[in-house]
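K.L.:
Let's see this in three dimensions:
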Amino acid sequence: MSKSNGGPIDILLVEDNPGDVRLTQEAFKEGQIRNDLHVVRNGEAALDFLYQRGEYEDAPRPNLVLLDLNLPKVSGMEVLDEIKDDASLRRIPIIILTGSKAEEDIIRGYELQSNAYLTKPVDPDEFIELVRSFEEFWFTLVHLPPSREYQ
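P.N.:
As a prediction, this is how the structure comes out:
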């Protein structure tokens, strides 16, 4: 599956851990879905990417965001809150992909309208399998909203 214009799915990965970035890139590279994985390393950069500010002026509107919670500068929860509070961004599905299993984080993530909450496995093979399962579900079975805005 790819976007209706035939192009790849644009995914924004908001992750500060280089190892998790590498594993996610590897999993998506070996997957069946054409995608462009864009990576930012902190919450402030995520918001700049989404609002196409500064060095991200020409950034595409992502079809989906994978969001870690424990980020420098602006936390993942703050990023999620801002996205879902903005009419021009709130339709973008946000998947929390984090190491936290804390019940309060899970509850807060859903209160702020995340579309799913996934906990990163410690084992690298299990992590790759999680990303592949996620990819199959979100890009094969789910119909994502168009990345362009409607008036």
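K.L.:
CA only for contacts and neighbour counts going forward, please
P.N.:
OK.
K.L.:
ok, and what's touching stretch 97-105?
P.N.:
Defining contact as C-alpha atoms under 8 Å, 6 or more residues apart in numbering, one finds that stretch 97-105 is touched by 66-70, 117-121.
K.L.:
same question but for stretch 120-135, I mixed them up
P.N.:
23-24, 26-28, 31, 33, 97-99.
K.L.:
Check stretch 32-51 too.
P.N.:
Contacts of stretch 32-51 (C-alpha under 8 Å, 6+ apart): 1-2, 7-17, 21, 25, 28, 54, 56-57, 59, 61-62, 71-76, 78-79, 89, 135, 139.
K.L.:
one more time with 6 Å
P.N.:
Applying C-alpha atoms under 6 Å, 6 or more residues apart in numbering, the contact partners of stretch 32-51 are 8-16, 56, 71-72, 74-75.
K.L.:
likewise stretch 67-84?
P.N.:
Applying C-alpha under 6 Å, 6+ apart, the contact partners of stretch 67-84 are 14-15, 42-44, 89-90, 96-98, 112.
K.L.:
cool, stretch 2-9 as well?
P.N.:
Contacts for stretch 2-9 (C-alpha under 6 Å, 6+ apart): 34-35.
K.L.:
how far out from the middle of the chain is stretch 17-26?
P.N.:
Mean-position distance between stretch 17-26 and its chain equals 13 Å (C-alpha atoms, centre = their mean, to the nearest Å).
K.L.:
buried set for it?
P.N.:
20-21, 23-25 (16 or more other C-alpha atoms under 10 Å).
K.L.:
Equivalent analysis for stretch 74-88, please.
P.N.:
So for stretch 74-88, counting by 16+ other C-alpha under 10 Å, buried means 74-77, 79-81, 83-84.
K.L.:
Sequence B follows; please return its structure for comparison with A:
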Amino acid sequence: MTTDQRALTILMVDDNQDEVFLTRRLLRRDGIVNNFVSERDPTRIFDTLDHLIELGGDRNRIMILLDLNMPQIDGFSVLRKIRKSKRYKDVTVIMLSASDDEGDMLDSFDKGANGYMVKPFRADEFFTVLNNVSHVRYQLVQ
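P.N.:
Predicted structure coming up:
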């Protein structure tokens, strides 16, 4: 992977702060120094995305790591809202879940996810998923 001046911003949407901390730590440990933002409240995803854009972010350079199981609204519902959004429908979304159920994986892809990872994941699994999202591959800053 090559570096790019306009690096990818990783937005993790997960109600569990421990998962956010562990994911950020894993990525940093393996040399990914991209901007990493987290949102604990999935109902605020569009507010968070809008704020990133206001700060000069490029919606084409945002990747969402979206937890599947959250108490207020599940990841499938959030994913549907993102895909229906005029402004953010093309943002890369990688679903995260403790479930390795094939049905959840297939539902994620049917609803428009670009990838699916089972938590906790390893860095090599993260890169495998990203390698299958062609327009993301070159944007990571290592």
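K.L.:
Could you get me the TM-score between them?
P.N.:
Once superposed, the chains reach a TM-score of 0.76 (TM-score structural alignment, normalised by the length of structure 2), with 135 aligned residues with a C-alpha RMSD of 3.0 Å.
K.L.:
What about the contacts of stretch 67-84 of structure 1, which are in helices?
P.N.:
Members of the contacts of stretch 67-84 of structure 1 lying in helices (criterion: DSSP state H): 43-44.
K.L.:
The contacts of stretch 67-84 of structure 1 into JSON lines, with extra columns for distance to Glu104 of structure 1 and neighbour count?
P.N.:
As requested, the contacts of stretch 67-84 of structure 1 are exported to JSON lines (distance: C-alpha to C-alpha, whole Å; neighbours: other C-alpha atoms under 10 Å):
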{"residue": "Val14", "distance to Glu104 of structure 1": "21", "neighbour count": "27"}
{"residue": "Glu15", "distance to Glu104 of structure 1": "20", "neighbour count": "26"}
{"residue": "Asn42", "distance to Glu104 of structure 1": "22", "neighbour count": "24"}
{"residue": "Gly43", "distance to Glu104 of structure 1": "20", "neighbour count": "26"}
{"residue": "Glu44", "distance to Glu104 of structure 1": "23", "neighbour count": "18"}
{"residue": "Leu89", "distance to Glu104 of structure 1": "25", "neighbour count": "17"}
{"residue": "Arg90", "distance to Glu104 of structure 1": "22", "neighbour count": "16"}
{"residue": "Ile96", "distance to Glu104 of structure 1": "14", "neighbour count": "26"}
{"residue": "Leu97", "distance to Glu104 of structure 1": "15", "neighbour count": "21"}
{"residue": "Thr98", "distance to Glu104 of structure 1": "13", "neighbour count": "20"}
{"residue": "Leu112", "distance to Glu104 of structure 1": "12", "neighbour count": "16"}
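K.L.:
follow-up on the earlier one: among the contacts of stretch 120-135 of structure 1, which two are most distant?
P.N.:
Comparing all pairs in the contacts of stretch 120-135 of structure 1 by C-alpha to C-alpha, the longest separation belongs to Ile33 and Gly99, at 25.0 Å.
K.L.:
For these two, indicate the residue with more neighbours.
P.N.:
Ile33 (17 against 14; other C-alpha atoms under 10 Å).
K.L.:
Let's verify that one: helix, strand, or coil?
P.N.:
Assigned with DSSP: H, G, I helix; E, B strand; the rest coil, Ile33 of structure 1 falls in the coil class.
K.L.:
Determine which residue in structure 2 is aligned with it, please.
P.N.:
Matched by TM-score structural alignment, Ile33 of structure 1 corresponds to Ile32 in structure 2.
K.L.:
so how far is Asp74 of structure 2 from that match?
P.N.:
Counting by C-alpha to C-alpha, to the nearest Å, the gap from Ile32 of structure 2 to Asp74 of structure 2 is 28 Å.
K.L.:
ok, now Asp110 of structure 2?
P.N.:
Distance of Asp110 of structure 2 to Asp74 of structure 2, given as C-alpha to C-alpha: 15 Å.
K.L.:
Same check on Met63 of structure 2?
P.N.:
Counting by C-alpha to C-alpha, the gap from Met63 of structure 2 to Asp74 of structure 2 is 18 Å.
K.L.:
I'd say Ala113 of structure 2 and Val93 touch.
P.N.:
Yes: with contacts counted by C-alpha atoms under 6 Å, Ala113 of structure 2 reaches Val93, the gap being 5.3 Å.
K.L.:
who's more crowded, these two?
P.N.:
Using other C-alpha under 10 Å, the more surrounded residue of Ala113 of structure 2 and Val93 is Val93, with 26 against 22.
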